[in-house]
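Visitor: Got a predicted model here, sequence first, then my questions.
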Amino acid sequence: MSEPVLSLRGVERVYKTEAGDLPVLRGVDIDVYPGEVVGLIGPSGSGKSSLLHSAGLLERPDAGIVALGGRDCSKLSERVRTRIRLGTVGFVYQFHHLLPEFTALENVAMPGLIAGRSWQVAEARALELLGELGLTARVNHQPAQMSGGEQQRVAIARALANKPQLLLADEPTGNLDPTTSAAVFQSLYSLARGQGVAALIATHNMDLARYMDRVFALKDGYLAPQTF
C-alpha cells in the first residue's frame, strides 16, 4: 500500500471556556491514503470541524502529530504551514463561499493565480475540472445564475484547482436537497478518485456515508471505525 497523505497520531484539541477546559479531541489517530474517500460522522459539537481544521493546518493541535505527505507539520512556523496548506490541501465547506462578482471559470482559476500561475495555465485547469463536473455550459455564469448543486460543484472544482494531495470537506452537501446532495457527492467522490486525492469528508448524511471507502465516528473525543 502507498504511504498515507494524511497521518494523525494522538491529536488532542482543548478549548478554553468560562466553565473550564473543554476537550473535543482526546487522542485521534487516522491515516488517509491517495484516492481514498473517508467519511467522518458524529453529532454536532463532537469535534468534526476541529479535526478537519487540525488536519488542514488551520489550527494547531494541543498535542499529537499532524503529518502531510510524511512530514510532521505540527511544530512548523505559521509561514511554512501556510505554504504547505496552500499547495497540499483543498477545502470544501457547507456553503460554497464563491465570489459573487466572478464567473465559475474565474472562481476556479483564482487559486492558481494566487499561487503564481499564469492565466492560461489557471484557465486550462479550471476548464478541465469544470468539464469533469459537467459544468462546461456554466463557465461564464456567476454564482447567482447557478443552482445550489452547481454552485457546490464549482466550489469542489476550486478546491482541486491547485492539484492538492488532500481534500477536506465539512458537510459539503448539507445545504442541498437529497437528490442534489447525492449527485454532488457522486461528483466529489468520482473526481477525488480520478485525481488520486485523499479525501476526508465530515457529514451528517448516513446515506452518503455508506458509499465511502471507510467511515469513522467521532464521539467523546475519539474515533471509532464504523461498519454498515
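Guide: That came through, no problem.
Visitor: Please make it C-alpha for all contacts and neighbour counts, starting now.
Guide: Fine.
Visitor: Tell me which stretches of the chain form helices.
Guide: Remark: helices assigned in the chain by DSSP state H are 48-55, 78-88, 104-114, 119-132, 148-159, 178-195, 206-209.
Visitor: Leaving out sequence neighbours, find the closest residue to residue 14.
Guide: Of all residues not flanking residue 14 in the chain, residue 23 sits nearest, at 4.2 Å (Cα to Cα, 6 or more residues apart in numbering).
Visitor: Hmm, that neighbour is touching residue 15, no?
Guide: Yes: between residue 23 and residue 15 there is a contact under Cα atoms under 8 Å: 6.3 Å.
Visitor: Can you pick out the residue with more neighbours from these two?
Guide: Legend: neighbour count by other Cα atoms under 10 Å for residue 23 and residue 15, higher for residue 23 (16 against 11).
Visitor: out of the helices of the chain, deepest packed?
Guide: Of all those, helix 148-159 has the most neighbours on average by mean count of other Cα atoms under 10 Å, namely a mean of 25.
Visitor: here comes the other one, which I'd like you to weigh against the first:
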Amino acid sequence: MLALALILATDRELALPPTLEPALTVASRALFRVEYCSGKSQHNEDEFARRDQRYFRLSWSALQVWGAKAERDIVEEMRLHLRCGAKRRNVEIARFDAAISEAERIFEQAILPMRQGVWIGALRLCRETVARTEPALNIVDNPVLRVTLTSGTRARLATLSEKIMTGRYDSGQIALRVNGVVLSELMVYERIESAVIDLPAPTSNRPDFPALAGPLGEPC
C-alpha cells in the first residue's frame, strides 16, 4: 500500500501543475500580440524583449522540472487580424504582465517541497527511490556520486526524460536541486533508460559528497 501511494504521489509530481499551463497560455498569446504590435520602435522592441526573456525563463524552468513545454501558440494567433495601436498594445502588455506574474507565483508554490532534499526534475531522490550511492569516476575521469535508482524510479525518470525530449527540441535539461538550490542542469539527449545516474562532483559552491549522499538516505 505504501509503495502504491509513493508511485501515485510521484506520478502527480511529474504532471505540470494544472493552473500553470493556462496562465502560461494567456501570457504567450498576449506576448504574441505585444510583439505583433511593436512595430519598428526600438523602445517597443526592448519592452517586448524583456517580456519574452521572462516568459522563456519560466517556461524553460517548468521544462526542467516536469518535462512540460508551454509553447507559444503562434499558429492560432497568426489567424487573427489585429488592429494595433498604443491602446491595444498597452492592454496586451497589462494582460501579459498579470498572467506571467500569476504563472511565476504558481511555479514557486509548486516547487516549495523542493526546498528540502535532492531532486532531479520533479523526482525526489531519497531512501525509497534510491537503491545505492557510491563515489565514482565518469567517462572522462571526473569524480561523481553514482546513484542507482530503484526500478520504479528508473521508469519514472525514463518517462520524465521522454517528456523533455518530445517536441521541437533536440535536447533538454533536467534541474538537479539540493535543498532548493539548482546545483546543475543535466543535459538530456535521449530517453534515459539506465537506473544509474551520475551526480556532479562537489565544487566550492556545491555540497561535498557526504552532504549530498546524506539526504539520499533520508525517507521521502
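Guide: Noted; the coordinates are in hand. Only a predicted model underlies this, so the values are computations on that prediction, with no experimental measurement involved.
Visitor: Need the TM-score from the superposition.
Guide: Once superposed, the chains reach a TM-score of 0.24 (TM-score structural alignment, normalised by the length of structure 2), with 86 aligned residues with a Cα RMSD of 5.6 Å.
Visitor: Let me know the distance separating residue 94 of structure 2 from residue 7 of structure 2.
Guide: Distance, residue 94 of structure 2 to residue 7 of structure 2, using Cα to Cα, to the nearest Å: 41 Å.
Visitor: Please disregard the earlier target; I meant residue 131 of structure 2.
Guide: Using Cα to Cα, one gets 16 Å for the distance from residue 131 of structure 2 to residue 7 of structure 2.
Visitor: okay, those two: which has more neighbours?
Guide: Neighbours per residue (other Cα under 10 Å) separate residue 131 of structure 2 from residue 7, with residue 131 holding more: 18 against 15.
Visitor: Which parts of structure 2 are helices?
Guide: According to DSSP H, the helices that structure 2 contains are 2-13, 20-36, 42-66, 74-78, 86-110, 151-165, 209-216.
Visitor: Which among the ones you listed is found nearest to residue 196 of structure 2?
Guide: Smallest distance to residue 196 of structure 2 across the helices of structure 2 (Cα to Cα): 8.3 Å, for helix 151-165.
Visitor: Give me the buried positions along the closest one.
Guide: 152-165 (16 or more other Cα atoms under 10 Å).
Visitor: In a markdown table: the helices of structure 1, plus distance to residue 217 of structure 1.
Guide: As requested, those are exported to a markdown table (distance: least, Cα to Cα, whole Å):
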| stretch | distance to residue 217 of structure 1 |
| --- | --- |
| helix 48-55 | 9 |
| helix 78-88 | 25 |
| helix 104-114 | 32 |
| helix 119-132 | 31 |
| helix 148-159 | 24 |
| helix 178-195 | 19 |
| helix 206-209 | 11 |
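Visitor: of those helices, which approaches residue 67 of structure 1 most closely?
Guide: Nearest to residue 67 of structure 1, of the helices of structure 1 and by Cα to Cα, is helix 48-55 at 8.2 Å.
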